[in-house]
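Peer 1: pasting a predicted model and its sequence here:
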Amino acid sequence: MFGDMMGMMGKLKETQKKVEDTKKRMDTVLVDESSNDGKLKVTLTANRTIKSIEIADDLLHDKEQLEDYLILTLNKAIDKATNINEAELAAVAKDGMPNIPGLDMFK
């Protein structure tokens, strides 16, 4: 019994390390998003850190339009980054969870 418990604890620690490594790796995964017309381009990490924003010159003359472009494009990029982040972390967590009867939250 204690051997099983120690094995599970070891597996949980190993999984925790993999989760931390995956979180660090998400800083290197880049997500690109553009407005439909290509006038605004943003790049984020999968951890949702903005890395770059490119704005077409004609958007600089209309503050309200630029704000709309930023909101729409950044929200799309954040959604993409969040989906990648959650999928990667869920895969690591599911793979590393010990088989505990009745505990199937990652299935």
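Peer 2: Here it is on my side, so go on.

Peer 1: from now on I want contacts and neighbour counts done on CA atoms only, so please keep to that.
Peer 2: Noted.

Peer 1: pull out the buried positions in the longest helix anywhere in the chain.
Peer 2: Counting residues, the longest helix found in the chain (DSSP state H) is helix 63-96. By 16 or more other C-alpha atoms under 10 Å, the buried positions in helix 63-96 come out as 66, 69-70, 73-74, 76-78, 80-82, 84-85, 88-89, 92-93, 96.

Peer 1: helices or strands next to it in the packing?
Peer 2: Of the remaining helices and strands, those touching helix 63-96 by 3 or more C-alpha pairs under 8 Å, 6 or more residues apart in numbering; DSSP states H and E are helix 2-25, strand 30-34, strand 40-45.

Peer 1: and here's the other structure:
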Amino acid sequence: MFDKIFEAQQKAGEVKKRLDAITVTGSAGGGVVVVTANANKQVQSVKIDPVVLKEGDIEMLEDVILTAINQAMEQAENISQSETAAMTKDLLGGMGGLGALFGK
């Protein structure tokens, strides 16, 4: 049983590394704001087209930034769920009849 716990910890570490390496992007306002994050939901960069700053509409800029961030986070969440589900399936598949207890 401890072997399975250790294996689960190792697989979780592997999934985290994979998620760190996956890049997702959210953009809004026709691409005037682009947010890049990794699949662990860590924002890596925010790019803002200088034309937005010239317009001076701060509320619009704030809305566009939020939209781009939310898009990136949604993509990251979807990828994270897929990777975690695959890891869980692999682990439960190796636990014999116990997998059925968790809906496998």
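Peer 2: Looks like it came in fine. Because the structure is a prediction, the values reported are computed rather than measured.

Peer 1: which stretch of structure 2 lines up against the longest helix of structure 1?
Peer 2: Using TM-score structural alignment, helix 63-96 of structure 1 lines up with residues 58-91 of structure 2.

Peer 1: that stretch vs structure 1, average offset?
Peer 2: Superposed on structure 1, stretch 58-91 of structure 2 shows a mean distance of 0.7 Å to its aligned residues (mean C-alpha distance after the TM-score superposition for structure 1).

Peer 1: if I look at the most centrally placed residue in structure 2, how far off is residue 87 of structure 2?
Peer 2: Structure 2 has residue 76 as the residue nearest its centroid, 2.0 Å off, counting by C-alpha atoms, centre = their mean. From residue 76 of structure 2 across to residue 87 of structure 2, the span is 16 Å (C-alpha to C-alpha, to the nearest Å).

Peer 1: cool, residue 26 of structure 2 as well?
Peer 2: For residue 26 of structure 2 relative to residue 87 of structure 2 (C-alpha to C-alpha), the value is 26 Å.

Peer 1: ditto for residue 34 of structure 2
Peer 2: Residue 34 of structure 2 is 31 Å from residue 87 of structure 2, by C-alpha to C-alpha.

Peer 1: which one in structure 2 is aligned with residue 26 of structure 1?
Peer 2: Residue 26 of structure 1 maps onto residue 19 in structure 2, by TM-score structural alignment.

Peer 1: I meant to write residue 11 of structure 1 there.
Peer 2: By TM-score structural alignment, residue 11 of structure 1 lines up with residue 4.

Peer 1: if I look at its match, how far off is residue 60 of structure 2?
Peer 2: From residue 4 of structure 2 to residue 60 of structure 2 the distance is 51 Å (C-alpha to C-alpha).

Peer 1: sorry, back to before: would a markdown table of the helices and strands packed on helix 63-96 of structure 1 with distance to residue 54 of structure 1 be doable?
Peer 2: Putting those into a markdown table (distance: least, C-alpha to C-alpha, whole Å) gives the following:
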| stretch | distance to residue 54 of structure 1 |
| --- | --- |
| helix 2-25 | 24 |
| strand 30-34 | 9 |
| strand 40-45 | 5 |
